[in-house]
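S.K.: Here is a sequence with its predicted model. Questions after.
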Amino acid sequence: MHSRTLFRSASLAVAITLSLAAPAAFAAEPTPSAAATDAAVQRAAVAQGLYELAYSPSQNAVFVASSGGFGDDAGPAQVLRLDPTTLAVQQSIPLQRKAFGVVLDDANNRLYVGNTVDTSVTVVDTAQNKQVGIVQLMEKVTAPDGTSRYSHDLRELVVDGAANRLYVTGHSETGSVLFVVDTTTLQVVDTIAGLGNAKAPGLALDAAAKRVYASNLLGELVTVGTDTGKVEQRFAISAEQPMNIALAEDGKRLFVTDQGLEMIRTYQGNSIEGFTSRHPGQRVLVLDRTTGRELASIATDAGPLGILLDAPRKRLYVTNRQGGTVTAYDSDTYRAVGRWAVGTHPNSLALDKANNVLYVSIKNGESDPKGANESVARIAL
């Protein structure tokens, strides 16, 4: 069976999108030891349908995307500006489209918000706290049954503010792509094919080296040249479910979460010819970014997803969605150095480097009341 059939299941697509396009009903509940919030963690319920967040040093504020959720009781689509100390909502920035992934260009006071279900990006001015534009990445296509839909959905975004370029992954069973947007004109200037006939969850930018790195669920690491506009390298890696990516500043290493979700593993076994599972995941894989060679494997709690590197302090932070925890590691020795129970399903991370404070967006689980607000946590490191 062709590998693209792996991603035709709607339920699997929700799982792979990892709470960037739909509720988190697929996820297992956290273990009892992690179900309650750690006493050292400050947590505030903020709004429905929270997804990614960013910390702005210039504004001294946390910005978090809220889709509003789904269904008849859904709230408004918005970006919320939070006080970085109390997590109180300072301002709601209304959006025309549902908000999921985010990336911040702090030097230019721009927050780019992925509208996953609309295959577009909303541009927010963080100084004026308002929406200032929408970039439509592609138009709908007409299916054989006469209905119209987008052929690609979105996940991660990265930005090169100095070069005026935004990069966004677009997923499709017929071939994932990398959208390239000019941030001055807010126009798509290129659509680069070749990310694989599978979801491509991870995305990281090395602006100085003119390289974008993407992972896909065929177990590949794909390197795209931002100067050439094409795929430069493709490696089969030992991670079966490679998700989010962090790049070491030494220019050699790449850290990728290998999730180990049983639903994805089952579909891989049924749909990829010759597939044999060789690792249960639940780790961070350290790779040589030039060869794809495995350098180290770091065990994590269940369901690792978000990953963030604080290079000056040699700290690597990971959200473990099913474990309900955030874990910390020495980025040189790979030794575990911290663990915080944050409750339910921690999703994405942001760091206030000056004050050494970590922010975490937290999704609700099946046991939480339907339509309840989701949370942001603050961890003073």
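M.R.: It's in.
S.K.: contacts and neighbour counts: CA atoms only from here.
M.R.: OK.
S.K.: List the residues that contact Thr327.
M.R.: Thr300, Asp301, Tyr317, Val318, Thr319, Asn320, Ala336, Val337, Gly338, Arg339, Trp340 (C-alpha atoms under 8 Å, 6 or more residues apart in numbering).
S.K.: how does it look with 6 Å?
M.R.: Tyr317, Val318, Gly338, Arg339 (C-alpha atoms under 6 Å, 6 or more residues apart in numbering).
S.K.: Touching, the second one and Ile307? I think so.
M.R.: Yes. With contacts counted by C-alpha atoms under 6 Å, Val318 reaches Ile307, the gap being 4.6 Å.
S.K.: higher neighbour count, these two?
M.R.: Neighbour count, other C-alpha atoms under 10 Å: between Val318 and Ile307, Val318 has more, with 29 against 26.
S.K.: give me the element the more buried one is part of.
M.R.: strand 315-320 (DSSP states H and E).
S.K.: Which strands and helices lie in contact with that strand?
M.R.: strand 304-310, strand 325-330 (3 or more C-alpha pairs under 6 Å, 6 or more residues apart in numbering; DSSP states H and E).
S.K.: got TSV for these, with distance to Thr183 too?
M.R.: Below are the helices and strands packed on strand 315-320 laid out as TSV (distance: least, C-alpha to C-alpha, whole Å):
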stretch	distance to Thr183
strand 304-310	24
strand 325-330	33
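S.K.: So which of those is nearest Ala350?
M.R.: In terms of C-alpha to C-alpha, the element of the helices and strands packed on strand 315-320 nearest to Ala350 is strand 304-310, at 7.5 Å.
S.K.: contact partners of the closest one?
M.R.: Here strand 304-310 has contacts from Asn244, Thr257, Gln259, Gln282, Arg315, Leu316, Tyr317, Val318, Thr319, Asn320, Ser348, using C-alpha under 6 Å, 6+ apart.
S.K.: and here's the other structure:
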Amino acid sequence: MQINIITKTKTWQRIGLSAAALAISSIAWANAGTFTAPDADFNAMLSVSGVVHAGDTAEVMGRGFKAGQQIQLVQNGTVLSGKTPLVANDKGEIRAQIHIPKEAVTGLHPVVVQVSNPTAATVFELKVSPKLDLTGEQLFDVQQATIAPGLYQVAYSAKNNALFVTSSVGRPPVKVSQISKVDPESLKVIQQVTPAADPHRAEQVMAVYGVAVDDNANTVWVTNTRAGTVAVYDQKDLKLIKQFAHNSAPHGRDVVVDSQLQRAFVSSPTSNKLYVFDSKKLEPLAPIEIPSTTRQDFAAMSLSYDANGQRLYTVSRSTNELAIIDTKELKTIKTLALPGIKNASGVAVAADQKRVFVTGQSSDNVVIIDVENEKIMHNVAVGAGALNVLWDQDTEQAYIANRAADTLTVINLNGDVLANLSIGSLPNHLSTDGEGNVFLVNKARGQNDESGDQLSRLHFKK
């Protein structure tokens, strides 16, 4: 959920949800009048600070109102904001504290924003997230190390027994970015390189985000998301082999490589296409279009690859769908709707078990899908902001990075929660060596976050 930070002023009104407020009708607004002049250019936005659980007090913040506008927040016919409407300050901002009942159901709850003086209305979603107890710490040996600021993704090379970690700091112009080669046992940095300057923007480097390895070619593929392209580096010394042209993979996010077919595939959340590259000739190929079963365009996020089956799986955050790609024929086989998932983000295939795991970043869950029968077998609440998921065949467990909850949840094929670990701020991405070791990178909440920007190795004690 987006967090808007607003400077505190004396005109903010803080209120709680009381029994009296619950009894107020959503239309009881003294002297408000009807069909008065509307706010023709209304564009206010509301959000909730942080993660909200049942029984918490939620801090609702709004901006973009006109000074003096009166606002009431209504949910399921109940006025949440008390008998007296909130009043926007001279900056057009409001803030209110609302008690969430202990019996509140987890999920996205629509809150109607009723505005007068002049009149307007909108709806925002207040998310009540599941709260899982921490458990299962005794099942894992955990080692952590600081690698670089702005960690983003991690990939493991079996050929070289090395980790390759990408990092980029801040928004454009991005000046700090690195590819780090790391020893997976000691978690010590073997080598680091900074990408070259962006030729289209001198003050910015070709910042790196997604990462994958091609052990047959001994290369590392990275996405240069800000420049809409990809680059290829040598695993041995991290020398740049190929920098593709800008916009060859618009807003490229994840990348996977099929070493046998000699193809690299890149997802793009801003496009309904997967971008394809010849990993031997290092040339772009025709992209693969992904149709949607909805009226919106598919927006590809994470990628997971079944190399033996030559099937690539990706999910769409805009349409909440799973797409299955034939990587030999370079075409989409099927697009499946994902009921129960909101803002689909992460995907992992358990090829031997014919199951696919998909996370919902806004629904705080993971669903386990029988891809042969196109059936959702389990729907598991895992924690706020379930971003990415990894299947580890060695332990036969799925690992879910809950970005907003700062936790890593471990489940089995039946959807049983085996562990829920505190793993540092903003868990972001995972990889495995296939031998019971899972690697995770997490980001930081500001410069002084001691639990941020860490590389973790978790070894499951069998």
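M.R.: Sure thing, it's come through. In this text, all values refer to a predicted model and were calculated from it rather than measured experimentally.
S.K.: Overlay the chains and give the TM-score.
M.R.: The TM-score (TM-score structural alignment, normalised by the length of the first structure) is 0.75; 319 aligned residues with a C-alpha RMSD of 3.1 Å.
S.K.: thinking again about what came up before, right, so the helices and strands packed on strand 315-320 of the first structure: which one is the most enclosed?
M.R.: Of all these, strand 304-310 has the most neighbours on average by mean count of other C-alpha atoms under 10 Å, namely a mean of 25.
S.K.: Onto which residues of the second structure does it map?
M.R.: Using TM-score structural alignment, the residues of the second structure aligned to strand 304-310 of the first structure are 386-392.
S.K.: Please pull up the equivalent of Asp369 of the second structure in the first structure.
M.R.: In this structure residue 369 of the second structure is Ile, not Asp. Under TM-score structural alignment, Ile369 of the second structure pairs with Leu287 in the first structure.
S.K.: repeat for Leu238 of the second structure
M.R.: Under TM-score structural alignment, Leu238 of the second structure pairs with Asn129 in the first structure.
S.K.: again with Val176 of the second structure
M.R.: Match for Val176 of the second structure (TM-score structural alignment): Pro76.
S.K.: Now the residue mapped onto Asp258 of the first structure from the second structure. Nearest residue, chain neighbours left out?
M.R.: Aligned against the second structure by TM-score structural alignment, Asp258 of the first structure finds its counterpart in Gly360. Leaving out its chain neighbours, the residue that sits closest to Gly360 of the second structure by C-alpha to C-alpha, 6 or more residues apart in numbering is Ala344, at 4.5 Å.
S.K.: doesn't Thr319 make contact with that neighbour?
M.R.: No. Counting by C-alpha under 6 Å, Ala344 of the second structure stays clear of Thr319, with 8.0 Å between them.
S.K.: any chance you could map the helices in the first structure?
M.R.: 10-17, 32-35, 262-271 (DSSP state H).
S.K.: Could you list the buried residues of the second one?
M.R.: So that's helix 32-35 of the first structure. Ala34, Ala35 (16 or more other C-alpha atoms under 10 Å).
S.K.: for the first one, same thing?
M.R.: Residues Leu12, Ala13, Val14, Ala15, Ile16, Thr17 are the ones in helix 10-17 of the first structure that count as buried (16+ other C-alpha under 10 Å).
S.K.: so that helix versus helix 262-271, what angle?
M.R.: Here helix 10-17 of the first structure runs at an angle of 120 degrees relative to helix 262-271 (axes from the mean of the first three to the mean of the last three C-alpha atoms, to 10 degrees).
S.K.: gap between helix 10-17 of the first structure and the chain center?
M.R.: Centroid separation between helix 10-17 of the first structure and its chain, computed with C-alpha atoms, centre = their mean, to the nearest Å, is 14 Å.
S.K.: mind checking what Val255 of the second structure lines up with in the first structure?
M.R.: That one, Val255 of the second structure, aligns with Leu157 by TM-score structural alignment.
S.K.: that older thread, in the buried residues of helix 10-17 of the first structure, find the pair that's most separated.
M.R.: Checking these with C-alpha to C-alpha, the most distant pair is Leu12 and Thr17, at 8.5 Å.
S.K.: List the buried residues for stretch 181-201 of the first structure?
M.R.: Buried residues in stretch 181-201 of the first structure (16+ other C-alpha under 10 Å): 181-183, 186, 188, 191-201.
S.K.: roughly how far is that stretch from the heart of the chain?
M.R.: 16 Å.
S.K.: do the same with stretch 49-63 of the first structure
M.R.: The answer for stretch 49-63 of the first structure is 14 Å, by C-alpha atoms, centre = their mean.
S.K.: Now do the buried residues in it.
M.R.: Buried residues in stretch 49-63 of the first structure (16+ other C-alpha under 10 Å): Gly49, Leu50, Tyr51, Glu52, Leu53, Ala54, Tyr55, Ser56, Ala61, Val62, Phe63.
S.K.: And those residues, which two are furthest apart?
M.R.: Gly49 and Ser56 (21.2 Å).
S.K.: Aligned counterpart of Val102 of the first structure in the second structure, please.
M.R.: In the second structure, Val102 of the first structure lands on Val211 (TM-score structural alignment).
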